[in-house]
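*Asks:* sequence and predicted model, in that order:
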Amino acid sequence: SYAWNSTHDVDITVQENTQFRMVINATDRELRLFRRSIGGTNPLSVSAVRYQYPNGTIINGSTFQSRGGEVRQTREETVIGFPDSDSQPPGKIAFTSSGNRKRFSLPTYVDGSYQLTLPPNRRVEFPIFGSVSPGGSQKRIDEQNRLEITWESMDAETASARFYLQRDLYIFGGVLGGIILVGLGGLYRYRQRIHRLRKERQEMGLDIEADDE
């Protein structure tokens, strides 16, 4: 279900299956959704569109269209137009889209506060595998062991997070520890071999320097 009760202007919940659910508190009659690419922008694919009126009433996609709402796609963006545009201010729009297994990144479509909730057991603290942009966010773990990342005032063009499973970090630590142990073992054997060869040379008199006459 969508986070209709969120107190943030934009609420994003990343699912286990890499899809994410997004709820946006609309500030205009149209919302333009896109992803940035090297050549410009591409439309963001959306599904399960829902709309909540300011009075709390929620309508589905078919009712959304019958009341004047629309979802249309151009070559550069997906445009969502809100229903009853002349009768009352816009409410909240929600939709589902697809993402990446270990990374979330989208343009910031509206101003205001943002909250990004990751799937259970995901973290961002370890620098090699995790990061959050822009800075200045607050983080907390909810009762479902999900990391919530909050920006009280978004001032960047893109919000992104690279994250990892906690167990992946433990596996990486174990592998790295194994590599270090193997390396130390190899170094020890190498030093032992050098010591043995030096001792053999000394026993054979090869390391005894002749005195200059």
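*Replies:* Nice, thanks for sending it over.

*Asks:* rest of the way, CA atoms for contacts and neighbours
*Replies:* OK.

*Asks:* packing partners for the helix or strand hosting Arg196?
*Replies:* Using DSSP states H and E, Arg196 sits in helix 166-203. For helix 166-203, there is no helix or strand it packs on, judged by 3 or more C-alpha pairs under 8 Å, 6 or more residues apart in numbering; DSSP states H and E.

*Asks:* second one coming, line it up with the first:
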Amino acid sequence: MRRRRVLALLALVGMLLLSGCLGFFGDDSVPAERLDQEPAGDGYAWNESVDVHVTVRADSTFQGVYRVNGSELVLYRNDGLGGRNPLDVRAVRYRYPNGTVIDGSTLAERGSVRETRDEVTIRTPVAGGQVAFTAESTPKRFVVPTYVEGSYEVVLPPDRDVSVPVFGRVSPGGAETRTDAQDRVHVTWDEVATDTVLVQFYLERDLSLFGGLLAVFGALAIVGVAYYRRQIRELRETREEMGLDVDVGDDDGRDPPPGRR
């Protein structure tokens, strides 16, 4: 009986290994249809002078262009528990140092694009060049690990801002901001050596909405305080009429208390 249990356990482990459930023999390649998707908008910003250029889009995605120092780029997100999850990259492109751009499936053939439980590893055909991709972001908050150290630029969607504290936040400090002709805020760092880049932003109309709500709640608070004070005053007057708040030390014994005349 014990031998049968051992054999059954070994068979189950073997099935899991062969099916890739344990991550040892599963296919870790990224599908070509995902790699070769067309980037949204005007495509990738290849010609910027920074080492990392990120365009955050209004649909809660971002387009990143990373200058590769060697021949490998590892992409992931921190899960908040000390672990990692692979970044959901798509529309991957590689630009050779001479300016030639290839799509994701060609990059996978000439180099490699592999996804595991923890990360996506992109190996380029030659050292250097730029890797571009599209991935999911978070509404009103862009945050990713620092895959590449160097200069950074994060471009926000139109009508977004970071200048008001609490609503807006930029990390690491020392960033410069400017607004272009399309009303897009550019956040730039000359050098980023921290573990994470974070830009928390807001729609400009959010401030007007918040100001309106604050005014409404302020008015309600004033009305509430006035009503409360009126109720207290009426209650005091009622008690005085009933003689409940009369100090007996002031009673001369001749006249009845107020309200009992």
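*Replies:* Happy to help now that I have it. These figures come from a predicted structure and were not determined experimentally.

*Asks:* TM between them?
*Replies:* Overlay of the two chains. TM-score (TM-score structural alignment, normalised by the length of the first structure): 0.89; 208 aligned residues with a C-alpha RMSD of 1.8 Å.

*Asks:* run a quick neighbour tally on Leu18 of the second structure.
*Replies:* Counted with other C-alpha atoms under 10 Å, residues neighbouring Leu18 of the second structure total 14.

*Asks:* counterpart of Tyr147 of the second structure in the first structure?
*Replies:* Aligning on TM-score structural alignment places Tyr147 of the second structure opposite Tyr109 in the first structure.

*Asks:* from Ser85 of the first structure, how far off is its match?
*Replies:* Tyr109 of the first structure sits 19 Å away from Ser85 of the first structure, taking C-alpha to C-alpha, to the nearest Å as the criterion.

*Asks:* roughly how far does the aligned partner of Ala159 of the first structure in the second structure sit from Gly212 of the second structure?
*Replies:* Residue correspondence to the second structure (TM-score structural alignment): Ala159 of the first structure is matched to Val197. Counting by C-alpha to C-alpha, the gap between Val197 of the second structure and Gly212 of the second structure amounts to 32 Å.

*Asks:* who has more neighbours, those two?
*Replies:* Of the pair Val197 of the second structure and Gly212, Val197 is the one with more neighbours under other C-alpha under 10 Å, namely 19 against 12.

*Asks:* name the element that one belongs to?
*Replies:* strand 196-200.

*Asks:* what does that strand contact?
*Replies:* Counting by C-alpha atoms under 8 Å, 6 or more residues apart in numbering, strand 196-200 of the second structure makes contact with 140-146, 162, 167-172, all of which sit outside it.

*Asks:* same thing with stretch 144-151 of the second structure?
*Replies:* Residues contacting stretch 144-151 of the second structure (C-alpha under 8 Å, 6+ apart): 50-52, 66-68, 73-78, 188-198.

*Asks:* recalculate using a threshold of 7 Å.
*Replies:* 50-52, 74-75, 77, 189-198 (C-alpha atoms under 7 Å, 6 or more residues apart in numbering).

*Asks:* buried among these? Make that a ChimeraX selection.
*Replies:* Command for ChimeraX, covering only those of the contacts of stretch 144-151 of the second structure found buried under the criterion 16 or more other C-alpha atoms under 10 Å:
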select :50,51,52,74,75,77,189,192,197,198
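
*Asks:* next, the buried residues of stretch 56-66 of the first structure.
*Replies:* Along stretch 56-66 of the first structure, these residues count as buried under the neighbour rule (16+ other C-alpha under 10 Å): 58, 61, 64.

*Asks:* the equivalent of the second one over in the second structure: what's it in contact with?
*Replies:* Per TM-score structural alignment, the equivalent position to Gly61 of the first structure in the second structure is Gly104. If a contact means C-alpha under 7 Å, 6+ apart, then Gly104 of the second structure has 35-36, 91-93 as its contacts.
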